[in-house]
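**Student:** let me see the structure of the following:
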Amino acid sequence: MIRLAILNFAGLCFLAWAWWLGYVGFVFTHDVSHISYLITAVFVASMVGVFLGKTGHLERTEVWLVTLGLIGNVVGFIIALQNIDTGSLGTAEGVQKVAASLLAGMGVAFCSTLVGAVAALWISVNAWVIEGTAK
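**Tutor:** Below is the predicted model:
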């Protein structure tokens, strides 16, 4: 259990450093679909379970986190492409609208995928430590 606590303390320190530099805020601000919040909630619930001694869910949680990140990716591409009007590309204002839509969609796609992948990696490392401790 001490290895698990040290690992997660190090992860929390890294997260605090990323927060301090503004990366965490950037990720959640640019995910206009807010799926990153759902991914975070699943991750936190899973980690609470780990520290309560329940570890049977870790493998499924890894899959859910990655899947939610990929769903966010698809949602982001849909957002990016839904407002493209090729007829409006003839004016500067039209190009600006298309660019804003693309940027909003790409923010969702990349940020939600990043949150899902990092959370899944964190869960995976925890599962690896738990498995190694059990042997």
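**Student:** going forward, measure contacts and count neighbours with C-alpha atoms only.
**Tutor:** Fine.
**Student:** what's near enough to touch Ala18?
**Tutor:** Residues in contact with Ala18 (C-alpha atoms under 8 Å, 6 or more residues apart in numbering) are Val24.
**Student:** against Gly11, how distant is it?
**Tutor:** Distance from Ala18 to Gly11, counting by C-alpha to C-alpha, to the nearest Å: 11 Å.
**Student:** try Thr86
**Tutor:** Distance check for Thr86 against Gly11: by C-alpha to C-alpha, it reads 45 Å.
**Student:** the residue nearest in space to the middle of the chain and Gly53, how far apart?
**Tutor:** Geometric centre of the chain, nearest residue: Val115, 1.5 Å, by C-alpha atoms, centre = their mean. Distance from Val115 to Gly53, counting by C-alpha to C-alpha: 25 Å.
**Student:** equivalent analysis for Leu65, please.
**Tutor:** Leu65 sits 20 Å away from Gly53, taking C-alpha to C-alpha as the criterion.
**Student:** I'd like the structure of this one too, to check against the first:
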Amino acid sequence: MSNAAILPQDRPAAVPVAEHRATWRWMIAFRFLLINLVGLALVAAAWMAGLLDPIFATDSTHLVKLIVTVFVVGLVWAAQRAFMLARELNALDQPRPTPQTRVGDWLARIQGRDAAVRANLAGALKLKLAQRIATVRHVANVLVLLGLIGTVLGFIQALSGVQPDTVGDVAAIPGMVSRLLEGMSTALYTTLVGSALNIWLILNYRLLEAGSVHLLSRLVERGESNGRV
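**Tutor:** As a prediction, the model looks like this:
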């Protein structure tokens, strides 16, 4: 009688938990696509409005092209990390994860270990997960640094066109003004592109960070449940 009274209460509770886990797994992919589709839509809108043409037309230092290339590399890396997290969360939902996955390997390694060893293994796994997504954050920081380098080069380019001995020459003024405007354009555009793409990539990193924390917490919870059994 007591078992019959407990089972109906336990069964309905298992369904929402499974649905929540599956939803969270798919939410990683959905949020990743949403972030980057919005970013691509903004880029397309700026291109259609003609805002991108001056940026590349005045890119005499080619730093804007370099910043965009570095961003694409970081975005591809973020996509790979997002796929990895989705795969590991999918393996965690399985009754017996395969050893080929990080989840299955970690669960197999903690079998029969005491609480102290499990805690150490969980700490090592936390460091590994953080290291795997840290590259995305590093690439995002590089974008800002490249933008600042472009700012410095732009000011150098602008000031190099000003010749003190020809300031009084009216015929030389248009050339100096043109050089000054070109350098200022380089400085401002590289800063703008580096900062905007940094924000874009940081949003992806925050998503990966949240997914890694969720994966680790669920994995430790499952490992501790198996350990107590």
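**Student:** what TM-score do we get after superposing?
**Tutor:** Scored against TM-score structural alignment, normalised by the length of the first structure, the superposed chains reach a TM-score of 0.93; 135 aligned residues with a C-alpha RMSD of 1.3 Å.
**Student:** quick revisit: more neighbours, Leu65 and Gly53 of the first structure?
**Tutor:** Set side by side, Leu65 of the first structure and Gly53 give different neighbour counts by other C-alpha atoms under 10 Å, the larger being at Leu65 (27 against 10).
**Student:** whichever helix or strand Ala86 of the second structure is part of packs against which elements?
**Tutor:** Using DSSP states H and E, the secondary-structure element containing Ala86 of the second structure is helix 63-92. Using 3 or more C-alpha pairs under 8 Å, 6 or more residues apart in numbering; DSSP states H and E, the elements in contact with helix 63-92 of the second structure are helix 2-48, helix 52-57, helix 102-109, helix 115-160, helix 173-228.
**Student:** so which other helices or strands are in contact with the second one?
**Tutor:** It stands for helix 52-57 of the second structure. Packing partners of helix 52-57 of the second structure (3+ C-alpha pairs under 8 Å, 6+ apart): helix 63-92.
**Student:** next, the angle helix 173-228 makes with the helix it packs on.
**Tutor:** Computed with axes from the mean of the first three to the mean of the last three C-alpha atoms, to 10 degrees, the direction of helix 63-92 of the second structure lies at 10 degrees from that of helix 173-228.
**Student:** what are the buried residues along helix 63-92 of the second structure?
**Tutor:** By 16 or more other C-alpha atoms under 10 Å, the buried positions in helix 63-92 of the second structure come out as 63-64, 67, 70-71, 74-75, 77-79, 81-82, 84-86, 88-92.
**Student:** check stretch 174-194 of the second structure too.
**Tutor:** Of the residues in stretch 174-194 of the second structure, those buried by neighbour count under the rule 16+ other C-alpha under 10 Å are 176, 179-194.
**Student:** equivalent analysis for stretch 126-135 of the second structure, please.
**Tutor:** With burial defined by 16+ other C-alpha under 10 Å, the residues of stretch 126-135 of the second structure counted as buried are 126, 129, 133-135.
**Student:** tell me the counterpart of Thr61 of the first structure in the second structure.
**Tutor:** Matched by TM-score structural alignment, Thr61 of the first structure corresponds to Val139 in the second structure.
**Student:** my guess is that match contacts Thr69. True?
**Tutor:** No - at 10.9 Å, Val139 of the second structure does not count as touching Thr69 under the criterion of C-alpha atoms under 8 Å.
**Student:** aligned against the second structure, show me the partner of Gly90 of the first structure.
**Tutor:** So Gly90 of the first structure corresponds to Gly168, using TM-score structural alignment.
**Student:** I should have written Leu81 of the first structure there, sorry.
**Tutor:** Aligning on TM-score structural alignment places Leu81 of the first structure opposite Leu159 in the second structure.
**Student:** quick check: the gap between the nearest residue to that match once chain neighbours are set aside and Ala45 of the second structure.
**Tutor:** Nearest in space to Leu159 of the second structure, with sequence neighbours left out and distances taken as C-alpha to C-alpha, 6 or more residues apart in numbering, is Leu180 at 6.5 Å. Separation of Leu180 of the second structure from Ala45 of the second structure (C-alpha to C-alpha): 29 Å.
**Student:** what range in the second structure matches stretch 14-32 of the first structure?
**Tutor:** Aligned using TM-score structural alignment, stretch 14-32 of the first structure spans residues 42-60 in the second structure.
**Student:** any idea how far apart the tips of the matching stretch sit?
**Tutor:** Between the opening and closing residues of stretch 42-60 of the second structure we find a distance of 25 Å, counting by C-alpha to C-alpha.
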